[in-house]
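Q: structure for this input, please:
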Amino acid sequence: MDVSSVLVLNQNYEPLNVCNVRRALVLVFRGKAEIIEAAAAAFHTASSSFVLPSVIRLVHMIRRPRPKIRLTRKEIFARDGWECVYCGRQTRDLTLDHVMPRHRGGPHTWENLVSACRACNHKKAGRTPQEARMAMAVQPHVPRVSVYHAFFPYLGAQEEWRKFVPGWEGQLAG
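A: The predicted structure follows:
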């Protein structure tokens, strides 16, 4: 088990973020947080021993903006299921394709970017899909992001976190 990461919960038990053990211990010792779940490991000093936290809860409520998913290659590929939108081939060797080419005024946005295999991207070239006579299996869109999106990668190893992160079940299977 990885004891270097600690789940930080808001006062109402909503997951806020993930921090390292040192930061979590500072929050606990200053009275700003309490330990909800302990890790199996302990921190030893010359005179005492402290249980390491796995999940902490803040004493005071923190307001934060809702997360937005960043427009990156990896997120475009994940949105499109790691497959080419033109031929449907699943591969890890994908390229980004602008539906309306950049040189013709196409923006660099979620609605204009899709995953394409190298062969389809080369075939389409600087044309629109209609001009190249290539149909897209799905239309590009802005993906909906879960408030808990940032926590899903940790849930495979951190079983004690799962009860605090709604919707994790479908993320581990997929």
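
Q: please make it C-alpha for all contacts and neighbour counts, starting now.
A: OK.

Q: for this structure, which segments count as helices?
A: 21-29, 73-79, 118-124, 168-173 (DSSP state H).

Q: residues contacting stretch 29-43, please?
A: 3, 24, 27-28, 49-60, 160 (C-alpha atoms under 8 Å, 6 or more residues apart in numbering).

Q: and for comparison, fold this next one:
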Amino acid sequence: MPQVLVLNASYEPLGVVPIRRALILLLNDKAVSLEDSDALMRSATHAIPAPSVVRLKRFVRVPYRGAVPLTRRALFARDGGRCAYCGAVATSVDHVIPRSRGGAHAWDNVVAACRSCNHIKADRQVAELGWRLRHKPGPPSGLAWRIIGTGHRDPRWLPYLQPYGADDALARIEGRSSA
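A: A predicted model of the protein is given here:
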């Protein structure tokens, strides 16, 4: 099902919702559509262009937002879908310092890896193999990562995410996935 970017009244990205939820916000006059997708949503009497980006009419106070959650999808987005060791297409998650040796399951210890590198590395540390990481792992920052980490991306969202670090994030993703 298509996803819709929801912006606060201040144009700050809040999250991604299903198109059905976005339509309910529009029909209840709680949001306005800023960008429409190519699809039409039809009922017996109306045809409404399906939104791609909606902005809430009233400002919603957002409680403190912690760090970006560590999910497989967000990790692959951060690493551009490429192996942190050899640059091949990543298919698995690897702990730089293995958990069996006290490594944590945290952003600065987890990287995307191809099956081959993950299998060869096993429960050894990178230095033991003489390998180097292509980039230092760390937590992604910026509001755009909350959206990019969901794995849902629409080119129409980019102008609304650019002020919140989307250019850097997407450049890293696109740059690595074309390597």
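
Q: and the TM-score between them?
A: Superposed pair, TM-score by TM-score structural alignment, normalised by the length of structure 1: 0.67. Supporting alignment: 165 aligned residues with a C-alpha RMSD of 3.5 Å.

Q: still on that earlier bit, could I get the helices of structure 1 as JSON lines with distance to P140 of structure 1?
A: Putting those into JSON lines (distance: least, C-alpha to C-alpha, whole Å) gives the following:
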{"stretch": "helix 21-29", "distance to P140 of structure 1": "40"}
{"stretch": "helix 73-79", "distance to P140 of structure 1": "9"}
{"stretch": "helix 118-124", "distance to P140 of structure 1": "16"}
{"stretch": "helix 168-173", "distance to P140 of structure 1": "21"}
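
Q: for the spatially closest residue to N121 of structure 1 that is not a sequence neighbour, give its distance to R118 of structure 1.
A: Distance criterion C-alpha to C-alpha, 6 or more residues apart in numbering; nearest residue to N121 of structure 1, sequence neighbours excluded, is D97 at 6.4 Å. Here the criterion is C-alpha to C-alpha, to the nearest Å. By it, D97 of structure 1 lies 10 Å from R118 of structure 1.

Q: please identify which of those two sits among more neighbours.
A: D97 (24 against 15; other C-alpha atoms under 10 Å).

Q: I'd say that one and V114 touch.
A: Yes - here D97 of structure 1 reaches V114: they are 5.3 Å apart, a contact under C-alpha atoms under 8 Å.

Q: can you list the buried residues in the lengthiest strand in structure 1?
A: Using DSSP state E, we find that the single longest strand of structure 1 is strand 33-44. Residues A33, E34, I35, E37, A38, A39 are the ones in strand 33-44 of structure 1 that count as buried (16 or more other C-alpha atoms under 10 Å).

Q: quick one, strands of structure 1?
A: Under DSSP E, structure 1 gives strands at 5-9, 15-20, 33-44, 49-58, 94-98, 113-117.

Q: the fourth one vs structure 2, average offset?
A: Translated: strand 49-58 of structure 1. The superposed strand 49-58 of structure 1 is, by mean C-alpha distance after the TM-score superposition for structure 1, a mean 2.4 Å from where its aligned residues fall in structure 2.

Q: which strands or helices does that strand pack on?
A: Applying 3 or more C-alpha pairs under 8 Å, 6 or more residues apart in numbering; DSSP states H and E, we find strand 49-58 of structure 1 packed against strand 5-9, helix 21-29, strand 33-44.

Q: go through the ones you listed and name the closest to G170 of structure 1.
A: strand 5-9 (19.7 Å; C-alpha to C-alpha).

Q: which position in structure 1 pairs with M41 of structure 2?
A: The alignment partner of M41 of structure 2 in structure 1, by TM-score structural alignment, is F43.

Q: ok, G138 of structure 2 next?
A: Using TM-score structural alignment, G138 of structure 2 sits opposite V142 in structure 1.

Q: so how many other residues sit close to the closest residue to that match other than its chain neighbours?
A: Among residues not flanking V142 of structure 1 along the chain, W110 sits closest, at 5.3 Å (C-alpha to C-alpha, 6+ apart). Counted with other C-alpha under 10 Å, the neighbours of W110 of structure 1 add up to 18.

Q: any idea how far P67 of structure 1 is from W110 of structure 1?
A: W110 of structure 1 sits 16 Å away from P67 of structure 1, going by C-alpha to C-alpha.

Q: what does G126 of structure 1 give?
A: For G126 of structure 1 relative to P67 of structure 1 (C-alpha to C-alpha), the value is 34 Å.

Q: burial count for G142 of structure 2?
A: 17.

Q: no wait, C83 of structure 2
A: So C83 of structure 2, with other C-alpha under 10 Å, has 27 neighbours.
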